[in-house]
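A.B. asks: Give me a model of this one.
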Amino acid sequence: MRNVHQYGKEIAVGFLPVLVVFLIYTGFPGLPLILGLGLVGGLLFLASARGGTAIGTAARKRPAREPEPLSFDDIGGQERAKRELIEALEFLVRSEEAEKFGIRPLKGILLTGPPGTGKTLLAKAAAQYTRSVFLSASGSEFVEMYVGVGAGRIRELFREARRLAVKQKRDSAIIFIDEIDGIGGKRDGGQQREYDQTLNQLLTEMDGIQGNVKPRVLLIAATNRKELLDPALLRPGRFDRHIQVDLPDRTGREHILRLHARNKPISAEVSLAKIAEETFGFSGAQLESVMNEAAIYAMRDDSQQLGAEHFGKAIDKVLMGERMDRETTREERERVAIHELGHAIVAETVRPGSVAQVSLTPRGGALGYVRHHPDQDRYLYTKEALENQIMIALGGAVAEELHYGGRSTGSKGDFEQATNIVRTMIESGMSGLGIVHPQAVTVEQWSQENAVILGDLTERTRELLNRHADTFRRLFPILVKEETLSGDRLREQLRQADRSA
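C.D. replies: Down below sits the predicted model:
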């Protein structure tokens, strides 16, 4: 229900135009002066309303209710990050014991890592673990063109956190700022007064946090670009703990999948451990999407359970994008089949058992693709492993050259991948240049070494595909007709070729 003040403003807005028309009609001599004063007053009113609303809105719109119950047990794939965070939160939970040992309470915890790894979930679980009031905001909410507005929002946010903690009779409050690089970026000494004032106010509020004053306030922030943050924000005494939240490993991915499978009817034939192996490099958000998309495919098929085929389609969709309705010509389909078979045969030869499926189904920006699944997670690579990856990337273009005498634009992404791996080899001291600093290498040296490595590996790829020309000829019509080829069928054909040889 609107109050009297709101009605008063509406009446004034409606009355003033009538008054002006009346004065014009009667020829009132002081009308210009009244119009001038009215204009100035209106501008001042709008400025004050804009500033006051902008300063107070961020805090007043914070949810006063409890966040949805979320414990650390509900978060999978981040065991190390959870241990580090719980250890830091113990100083807040066991504050009296910490005071006996003269331990300074933590003021800030910074969560860093790729998108979708669960940084926001960890912050919510931290509030549940410490029974704290939880307020959340995004770094972009404090950025304004008006000087002082962002700083005012920071003050209001901390003030609101303390007020809610007192109101709900809590000993502590947790403020979570996502994408803090929006307000905590490095200061360059320029004229960005609004950004500098907002960051300075955040630093001041963090310095003002006292461990012996209740309610205690803990700031948790998240970013995936830690290198952009100002050093004054990162120093001890402000963000005392920096916790890396990485992509989950195979065990973590399986844990995440089991968490999201609790409310879904999954067929007994489905192995979540196998799905975890096939989703190397997926974040927690992507794994949740795989589960959700598999359920959608099952519902579309009027199936009572989520089957292996549904998960296969879901992984393809999350990895490559939605299936497109693009109609390709027969010539394009045949060229794409040659291209993808080149990738698949090279991959299965240099890394046996790695191909999951070859498909001509257009997804995202690709007209076809080969889905791989690694035998195990790898984080360190030898020179041989990197060369094998380059050969797999070049397999498509080399296959087109052997069958058509030239390449197509479909190899553009493959070449980018290959050159990026060459860059890794050079920077890791695995090239003919030896151990060198990347900045000490000239453009000519870089181009020459890149050409040498790619030229040698292209020739090795050509020799490999020539050895499997018969397998190529047998698989090509099958893939063009059925549009998909399983990794098992590919391996069977390769084994037959080896036996006949």
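A.B. asks: rest of the way, CA atoms for contacts and neighbours
C.D. replies: Fine.
A.B. asks: quick one: secondary structure of the spatially most central residue of the chain?
C.D. replies: For the chain, the residue nearest the mean C-alpha position is P115 (2.2 Å; Cα atoms, centre = their mean). For P115, the assignment made with DSSP: H, G, I helix; E, B strand; the rest coil gives coil.
A.B. asks: I figured it was touching N224, is that so?
C.D. replies: Yes - here P115 reaches N224: they are 6.6 Å apart, a contact under Cα atoms under 8 Å.
A.B. asks: returning to that earlier point: how about the contacts made by the residue nearest to the centre of the chain?
C.D. replies: 224, 283 (Cα atoms under 8 Å, 6 or more residues apart in numbering).
A.B. asks: and it, how far is that from I243?
C.D. replies: Distance of P115 to I243, computed by Cα to Cα, to the nearest Å: 14 Å.
A.B. asks: And this one, please, so the two structures can be compared:
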Amino acid sequence: MLNKLWKELSIGTGVGVIVFLAYIGVVTLPVLFAAAVLALLVVAVRSRGNLATAHGGRRSGLKPSGSLSFEEIGGQERAKQELIEALDFLVNQEEIARLGIRPLKGILLTGPPGTGKTLLAKAAAAYTDSIYVAASGSEFVEMYVGVGAGRIRDLFKEARQKAQKSGKSSAVIFIDEIDVIGGKRDGGQHREYDQTLNQLLTEMDGIYTNESPRILLIAATNRKEMLDSALVRPGRFDRHIQVDLPDKKGRLHILSLHARNKPLHEEANLERIAEESFGFSGAQLESVMNEAAIYAMRDKREAIMQQHLSMAIDKVMMGEKTDREASREERERIALHELGHAIAAELVRPGSVSTVALSPRGQAMGYVRHNPEKDQYLYTKDFLEAQIMIALGGAAAEEIFYGGRSTGSRGDFDQAMGIVRTMVESGLTELGIIDGSMMTPDRWASISSTMLDQLMERTKAMLLKQRNVFLGSLDILLKEETLSGEGFRKLLHGQPDNALTPV
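C.D. replies: As a prediction, the model looks like this:
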């Protein structure tokens, strides 16, 4: 209030002085010009002071955007522990200097897509209180010679400058999909991304010429085997950390993290969903929770029910339900095809079928959902052969009832061929221990045809004994479109038809 009054008095006094000078005959133009310049200088100085104050307040008062802690990342306890141990070399600089430890230059994160490699890099920057700069490998590949190498230089320069301006002692550079620029050099003609790789190697070698700021390079790839040996050697990427798909405990942790901002019904069982989502990545689990919330919104529910979570798993695995309508003949063929899968699964692995569905979803016109099993990472020959027989069950059922197959078995055959390849490369076939790269296409075709033909005959012989089960469950599946695993097992074991329970 006093400041405002003082301003008004000052302006009034100035105007009065100028009027008085003009009245007595003094030329006032120079005075007016000097007053205008003085006013502009005062405004500029005050504006600059306000701007500096605003910047200072933002620098000291607010948390940097995008910060992420390791506690907010689920399902990667071993990878987080390895990464934290490596980052401690950057944090505890006095300790590593006392012991004569060379600072780490790079950390390579490898693993399937969607497992959280980018999140780990962001958490690493927050853990070390470092500047975080990110880029993708594709950003450095250009058709013009020297552009990629120049961008590598600019990336490291930017990290150093940002660290110095922010008063940080270190910076973390994250390069995603580094195999794009770090692939093996074949010794052929000079290529643009060879220059880019050479520049990256040079930058990594020269990272610690200055003690501050220290720069740590974290890179991620799904194809570690494609990287050049000069890039992954010790002294450049000193730590190779495998970021695998989460186990059941990790999946439950991830689901719990993504459920924090979502209302769950008291009957919703995330542990059950963690069991059913074997093989899901962290990104897929996040999608499951998101899709479940969408289903709850469609049903106008206040909370996410267990059925919404189950539907979300089907959506992530196979896609959304479609409006495709098949003829009566096609629906019967599809029903028999899915029943072939279900019966084969129950015979080779009792209690495994959860639901048999005829509703189209994604590219599939029907599907069989299996009950969750314990996480398993080693497979025997008998187990893999059983998996192939389950995959061939649909085609075998079509041959039994129609005398031939349809194009609906294409995906099943792809799955079966993949299992055969796994068995060959694991030494579980009559070929014994063999290098898969030494196999010719004709040899692959021969061993695959032999194995699949033998297992197809075994599957058909097994299903031929279950014609009554096919016929007894076909009408209900056509009418209700879904059949529960419990009801299906009752019919399989010879109980009355009314024991069947549609889902």
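A.B. asks: Under the alignment, what does L367 of structure 1 map to in structure 2?
C.D. replies: Counting by TM-score structural alignment, L367 of structure 1 corresponds to M365 in structure 2.
A.B. asks: Check whether that match really touches E338, as I assumed.
C.D. replies: No - applying Cα under 8 Å as the test, M365 of structure 2 and E338 come out as separate, 9.4 Å apart.
A.B. asks: so what sits against both of the two?
C.D. replies: Residues touching both M365 of structure 2 and E338 (Cα under 8 Å, 6+ apart) are L358.
A.B. asks: ok, these two, which is more surrounded?
C.D. replies: More neighbours surround E338 than the other of M365 of structure 2 and E338, with 25 against 21 (other Cα atoms under 10 Å).
A.B. asks: Within the helices and strands, which one has that one?
C.D. replies: Per DSSP states H and E: E338 of structure 2 is located in helix 328-348.
A.B. asks: could you point out which element follows that helix?
C.D. replies: Helix 328-348 of structure 2 is succeeded, C-terminally, by strand 353-357 (DSSP H and E).
A.B. asks: roughly how far out does that following strand sit from the chain middle?
C.D. replies: 28 Å (Cα atoms, centre = their mean, to the nearest Å).
A.B. asks: name the helices or strands packed onto the following helix or strand past that strand?
C.D. replies: Sequence-wise, the next helix or strand downstream of strand 353-357 of structure 2 (DSSP H and E) is strand 367-370. Helices and strands touching strand 367-370 of structure 2, by 3 or more Cα pairs under 8 Å, 6 or more residues apart in numbering; DSSP states H and E, are helix 328-348, strand 353-357.
A.B. asks: Could you tell me where the longest one falls in structure 1?
C.D. replies: The reference is to helix 328-348 of structure 2. With TM-score structural alignment as the criterion, helix 328-348 of structure 2 aligns to 330-350.
A.B. asks: quick one: the matching stretch to structure 2 mean distance?
C.D. replies: Stretch 330-350 of structure 1 differs from its equivalent in structure 2 by a mean of 0.8 Å after superposition (mean Cα distance after the TM-score superposition for structure 1).
A.B. asks: The residue nearest to L336 of structure 2 when sequence neighbours are not counted: what's it in contact with?
C.D. replies: Leaving out its chain neighbours, the residue that sits closest to L336 of structure 2 by Cα to Cα, 6 or more residues apart in numbering is A397, at 6.3 Å. By Cα under 8 Å, 6+ apart, the contact set of A397 of structure 2 is 336-337, 339-340, 460, 463.
A.B. asks: Which stretches in structure 2 count as strands?
C.D. replies: 106-110, 131-136, 170-176, 214-221, 239-242, 353-357, 367-370, 482-484 (DSSP state E).
A.B. asks: of those, which approaches G418 of structure 2 most closely?
C.D. replies: Smallest distance to G418 of structure 2 across these (Cα to Cα): 19.4 Å, for strand 367-370.
A.B. asks: In structure 2, what sits opposite the residue nearest to the centre of structure 1 in the alignment?
C.D. replies: Counting by TM-score structural alignment, P115 of structure 1 corresponds to P113 in structure 2.
A.B. asks: which bit of structure 2 covers the helix or strand hosting A47 of structure 1?
C.D. replies: Using DSSP H and E, A47 of structure 1 sits in helix 31-60. Following TM-score structural alignment, helix 31-60 of structure 1 has no partner segment in structure 2.
A.B. asks: quick one: buried residues of that helix?
C.D. replies: 51, 54-56, 58-59 (16 or more other Cα atoms under 10 Å).
A.B. asks: circling back to that earlier point, what's the residue nearest to L336 of structure 2 aligned with over in structure 1?
C.D. replies: Checking TM-score structural alignment: A397 of structure 2 goes with A399.
A.B. asks: need the contact list for the residue lying closest to H341 of structure 2 once chain neighbours are set aside.
C.D. replies: Nearest residue to H341 of structure 2, sequence neighbours excluded (Cα to Cα, 6+ apart): G393, at 4.5 Å. G393 of structure 2 sits next to 337, 340-344, 459-460, 463 when contact means Cα under 8 Å, 6+ apart.
A.B. asks: how about the helices in the stretch 101-250 of structure 2?
C.D. replies: 117-127, 147-166, 179-182, 192-205, 229-232, 248-258 (DSSP state H, counting those that start in this stretch).
A.B. asks: These: which one's closest to K63 of structure 2?
C.D. replies: The nearest among the helices of the stretch 101-250 of structure 2, by Cα to Cα, is helix 117-127 at 10.9 Å.
A.B. asks: Comparing the closest one with structure 1, how large is the average distance?
C.D. replies: Averaged out, helix 117-127 of structure 2 is 0.4 Å away (mean Cα distance after the TM-score superposition for structure 1).
A.B. asks: got the buried residues for that helix?
C.D. replies: 117-118, 120-127.
A.B. asks: between the helix holding A47 of structure 1 and helix 149-167, how many degrees?
C.D. replies: Counting by axes from the mean of the first three to the mean of the last three Cα atoms, to 10 degrees, helix 31-60 of structure 1 lies at 50 degrees to helix 149-167.
A.B. asks: Helix 31-60 of structure 1 packs against which elements?
C.D. replies: helix 4-26, helix 149-167.
A.B. asks: Could you say which of the ones you listed is packed most deeply?
C.D. replies: Stretch with highest mean neighbour count among the helices and strands packed on helix 31-60 of structure 1: helix 149-167 (a mean of 21; mean count of other Cα atoms under 10 Å).
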